[in-house]
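> have a look; sequence and predicted model below, questions after that.
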Amino acid sequence: MTDLVSLMAVPMAAQALHFPEISPALVSIDFGFVGLGTFHLRWYALAYIAGIMLAWQYATALISRPAMFGGKAPATKDDLDDIMFWIILGIILGGRLGYVLFYMVPYQQDVIAANPMSVLKIWDGGMSFHGGLIGVTLAIIVIARRRKLNLLPLGDIAGVVAPIGIMFGRLANFINAELYGRKTDAAVGMVFPEGVVPGSTPPAYDWVAKQWVYNGHEFARHPSQLYEAALEGLLPLIVASILIWKFNALKKPGLVAGLFLLMYGTGRSIVENFRLPDSFASDLPFGLTMGMILSTPMWIGGAWLVWNALKPKPLHSPD
């Protein structure tokens, strides 16, 4: 059976693109002489840092132009710095907690039972975007109340800058050869390394030999990480930027935040048809995936925010 699968994979893979096999780390430094092992400066970590820094710069540029919000910026530079700190915590803690609640508790109870501390091992992989979104939302709400800031304009700023981090994160997923797509014989199909190196992250990369490992039975797959970078990151960033710089969208509080939720939910739902579902959550009914299900509240919340921003405002009669 294995030989048959291998033979079936050959013609499909032979015409496919091949994974560029970029090292998961920009640089690796050996500290073994002091007993600290090897330090890897990974593209994944750099993607998070770059995304956060560029988002912070873009947000700073927005609040420095009060006219874009109708005359008054929703936050000061100090407010923004405080918000960014808590947003970073929200991304990390929310992303991990979301993964544990959405994926590990329903589908990997045996993993938790065998090692309860595994829920804390962020370095072993497992971050949920939807959990991170909840963490970021809670962080913004808490800081808005603490500093008495208007919540909706802050949400709009987040809706503009969040796609930057999403785009960089998906590109890092591609470099890590993870979250790749379903099998395909289309011209865009790509052969990813699918071998396993025990204890290695990413699991198909051999840090000792400094090479990606193939199992010899690879299929061409959709490079779904690139689809997500485009539909969840680049496209929402372009659309939101055009709306705020050309059409004064920030003057309608909640509009940009709502559109971001709708665009992300749409992009994620589309790509889920090409992305390989997690093996432990691949039997959901009606062809749904966990990503589709978790995007449903984004559709609802986004639609409400857009409706609320565009509905006619009552005219205030003079006293």
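Structure received. Residues are numbered from 1 along each chain as shown.

> contacts, neighbours, all on C-alpha from now
Noted.

> if I look at residue 228, how far off is residue 188?
Distance, residue 228 to residue 188, using Cα to Cα, to the nearest Å: 14 Å.

> more crowded one of the two?
Higher neighbour count among residue 228 and residue 188: residue 228, with 25 against 13, using other Cα atoms under 10 Å.

> before we move on, what SS does residue 39 have?
Assigned state for residue 39: strand (three-state reduction, DSSP: H, G, I helix; E, B strand; the rest coil).

> touching, it and residue 29? I think so.
Yes - assessed by Cα atoms under 8 Å, residue 39 is found in contact with residue 29 at 5.1 Å.

> the more surrounded of the two?
More crowded of residue 39 and residue 29, by other Cα under 10 Å: residue 39, with 13 against 10.

> roughly how far does that one sit from residue 120?
20 Å.

> residues touching residue 103, list them.
By Cα atoms under 8 Å, 6 or more residues apart in numbering, the contact list for residue 103 reads residue 281.

> how close does it get to residue 281?
8 Å.

> second one coming, line it up with the first:
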Amino acid sequence: MLTYPEIDPVAVALGPLQIHWYGLTYLAGLAFAWGLAARRSQQPHSPLARQQVDDLLFYAALGVVLGGRMGYAIFYGGERLAQDPAWLLRVWEGGMSFHGGMLGVIVATFWYARSQKIAFGPLLDFVAPLAPLGLALGRLGNFIGQELWGRAADVPWAMVFPRDPLQLARHPSQLYQFALEGMLLFVILLWFSRRARPTWAVSGVFALGYGVLRFIAEFFREPDAHLGIQAFGWMTRGQILCVPMILLGIYMLWYAYGRTGARLSKN
């Protein structure tokens, strides 16, 4: 069993002001996304000029935060939201959902595409490879904050999280998700999007890849205590939310490559 490298979740404390590592990982993810978007905007098949990157990332960041919070409230806190609607606004109490953040980014990208008269499909393909690094850093934030830990395990790399009331040796599932839906998906998307692809293909790879990799990681992650197992005696809420993503990714790839003379995406 490994020893958990306990790190103070508060990175900086200035009197009553506390800056948590989780928040810093969000900022770092946005910074990496901005740098990658700026570089990719120089490609000849980019749908976006360099001077448009800043505005796009601003709206995408709003989509991540607003969509992530609303998604968590709806997908994971429905009963609490119904009893206390003001809880949605108390973001300091925690709670963000990737699936909600993804929907928020899609809405923000759609709005920006319409406002700039850019085709939505190619722009979404441009945005898709920017997300996995942010996801990877967010999972590191979960690990430092000792949240979303794994199920009980007896593997040699299992660890006891000090904040775990049961004090069980568990899978460090945050690191699994860092490696799978973060770094591995980033490498796949970076490689796949290096040249022009049919419109919707890059977005399809993202949806399919994230859905499959998150579905796998959920087998090692402790289900949310207030939700537990949701279906078939083994399926978690996270896995249920991944099923539509997997189906959507398959459909997008079929649509992208199944059309005669499919137009290459400017991504």
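All right, it came through fine. In this text, all values refer to a predicted model and were calculated from it rather than measured experimentally.

> joint contacts of residue 103 and residue 281 of structure 1?
Counting by Cα under 8 Å, 6+ apart, nothing touches both residue 103 of structure 1 and residue 281.

> contact partners of stretch 43-61 of structure 1?
24-26, 77, 80, 84, 88, 157-158, 161-162, 164-166, 168-169, 171-173, 175-176.

> check the fit of it onto structure 2 and give the mean distance.
Superposed on structure 2, stretch 43-61 of structure 1 shows a mean distance to its aligned partners of 0.8 Å (mean Cα distance after the TM-score superposition for structure 1).

> give the equivalent position in structure 1 for residue 28 of structure 2.
In structure 1, the residue paired with residue 28 of structure 2 according to TM-score structural alignment is residue 50.

> dump the residue contacts of the spatially most central residue of structure 1.
Geometric centre of structure 1, nearest residue: residue 166, 4.3 Å, by Cα atoms, centre = their mean. Residues near residue 166 of structure 1 by Cα under 8 Å, 6+ apart: 51, 229, 232-233.

> report the two of those residues separated the most.
Checked with Cα to Cα, those reach their widest spread between 51 and 232, with 13.8 Å between them.

> neighbour count for these two, which is higher?
The neighbour comparison of residue 51 of structure 1 against residue 232 (other Cα under 10 Å) goes to residue 232, with 27 against 21.

> give me the three-state assignment for that one.
Strictly by three-state DSSP, residue 232 of structure 1 counts as helix.

> got the contact list for it?
Counting by Cα under 8 Å, 6+ apart, residue 232 of structure 1 has contacts 163, 166-167, 263-264, 267-268.

> buried subset of the contacts of stretch 43-61 of structure 1?
Among these, the ones that count as buried by 16 or more other Cα atoms under 10 Å are 24-25, 80, 84, 88, 157-158, 161-162, 164-166, 168-169, 171-173, 175-176.

> in structure 1, which spans are helices?
2-14, 43-63, 77-89, 95-99, 105-107, 109-114, 129-147, 151-175, 224-228, 235-246, 255-271, 290-310 (DSSP state H).

> including distance to residue 218 of structure 1, could those helices go into CSV?
Formatted as CSV, these follow (distance: least, Cα to Cα, whole Å):
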stretch, distance to residue 218 of structure 1
helix 2-14, 7
helix 43-63, 24
helix 77-89, 37
helix 95-99, 27
helix 105-107, 26
helix 109-114, 27
helix 129-147, 28
helix 151-175, 16
helix 224-228, 16
helix 235-246, 31
helix 255-271, 21
helix 290-310, 25
